[in-house]
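Enquirer: show me how the following folds:
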Amino acid sequence: MASPAFSADVNNGKTLHQAKCYQCHAQKSGLGNGDIIYTRADRKVKDPARLKFMVSMCNTEMRLDLFPEDEADLVAYLNQQFYKFK
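Expert: This next block holds a predicted model:
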């Protein structure tokens, strides 16, 4: 899922998730749990391409100022932690 020019850093993805994503997702869930958005039955992400798209969309719409390698790190972390896509 990462570009051949660099390899994803899952630890950086985790750090970025805590700093840039968790709080917004906790508020959006209404339950104060930012992780539930990834594990709910009606989740929007069903494949790796959609995961990458959603991370990119959040970066753009929320003006997170993430570099492409940061997006790749976030995708790698979310996939490892929640989605487990091959």
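
Enquirer: please make it C-alpha for all contacts and neighbour counts, starting now.
Expert: Fine.

Enquirer: tell me the buried residues in the helix or strand containing Tyr22?
Expert: Using DSSP states H and E, Tyr22 falls within helix 22-29. The neighbour-count criterion (16 or more other CA atoms under 10 Å) identifies Tyr22, Gln23, His25, Ala26 as the buried residues of helix 22-29.

Enquirer: quick one, longest helix in this protein?
Expert: The helix spanning the most residues in the chain, taking DSSP state H as the definition, is helix 48-61.

Enquirer: for the following helix or strand past that one, packing partners?
Expert: Note on helix 48-61: by DSSP H and E, the next helix or strand toward the C-terminus is helix 68-78. Helix 68-78 makes packing contacts with helix 10-16, helix 48-61 when contacts are defined by 3 or more CA pairs under 8 Å, 6 or more residues apart in numbering; DSSP states H and E.

Enquirer: for comparison, sequence B:
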Amino acid sequence: MKMIFARASAIIVLWGLFTPQLFAAPDLASGKSIDQQKCYACHSKKAGFGNGDMIYTRSDSKVKSVADLKKMVGLCNTELRLDLFPEDETDVAAYLGQTFYKFKP
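Expert: Presented below is the predicted three-dimensional model:
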């Protein structure tokens, strides 16, 4: 019985250590920084807008929902080999969603 209790206690402690990271709120400052360092330059050059932010506000935007935005951020990360971690993608999507798309959190 003591062994079962010890294992259960260890699992609860480990869960407590990792759970906050799994459910942490997006870091908008980090998302903004990543957008400025990695996204803006590419969008301004490759999209032909000159202003990297214009891709987010164009009338023919492919992004219509939070799910679309997350997919696009993931696609850019994969296709352009930006080496962003999943939490970085979440931060960028949250920043762009709040700043440009005006999606509710």
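
Enquirer: superposed, how do the two chains score by TM?
Expert: Structural agreement between the two chains, given as a TM-score (TM-score structural alignment, normalised by the length of structure 1), stands at 0.91; 84 aligned residues with a CA RMSD of 1.3 Å.

Enquirer: the longest helix of structure 1 aligns to what range in structure 2?
Expert: Mapping helix 48-61 of structure 1 onto structure 2 (TM-score structural alignment) gives residues 66-79.

Enquirer: and that stretch, what's buried?
Expert: Of the residues in stretch 66-79 of structure 2, those with enough neighbours to count as buried (16+ other CA under 10 Å) are Val66, Leu69, Lys70, Met72, Val73, Gly74, Asn77.

Enquirer: would you agree the first one is in contact with Gly97?
Expert: Yes: counting by CA atoms under 8 Å, a contact exists between Val66 of structure 2 and Gly97, whose distance comes to 6.9 Å.

Enquirer: what sits in contact with each of these two?
Expert: With CA atoms under 8 Å, 6 or more residues apart in numbering applied, the overlap between the contact sets of Val66 of structure 2 and Gly97 consists of Phe103.

Enquirer: quick revisit: who's in contact with the helix or strand just after the helix holding Tyr22 of structure 1?
Expert: Sequence-wise, the next helix or strand downstream of helix 22-29 of structure 1 (DSSP H and E) is helix 36-39. Among residues not part of helix 36-39 of structure 1, those counted as contacts by CA under 8 Å, 6+ apart are His25, Ala26, Ser29, Arg43, Val45, Phe82, Tyr83.
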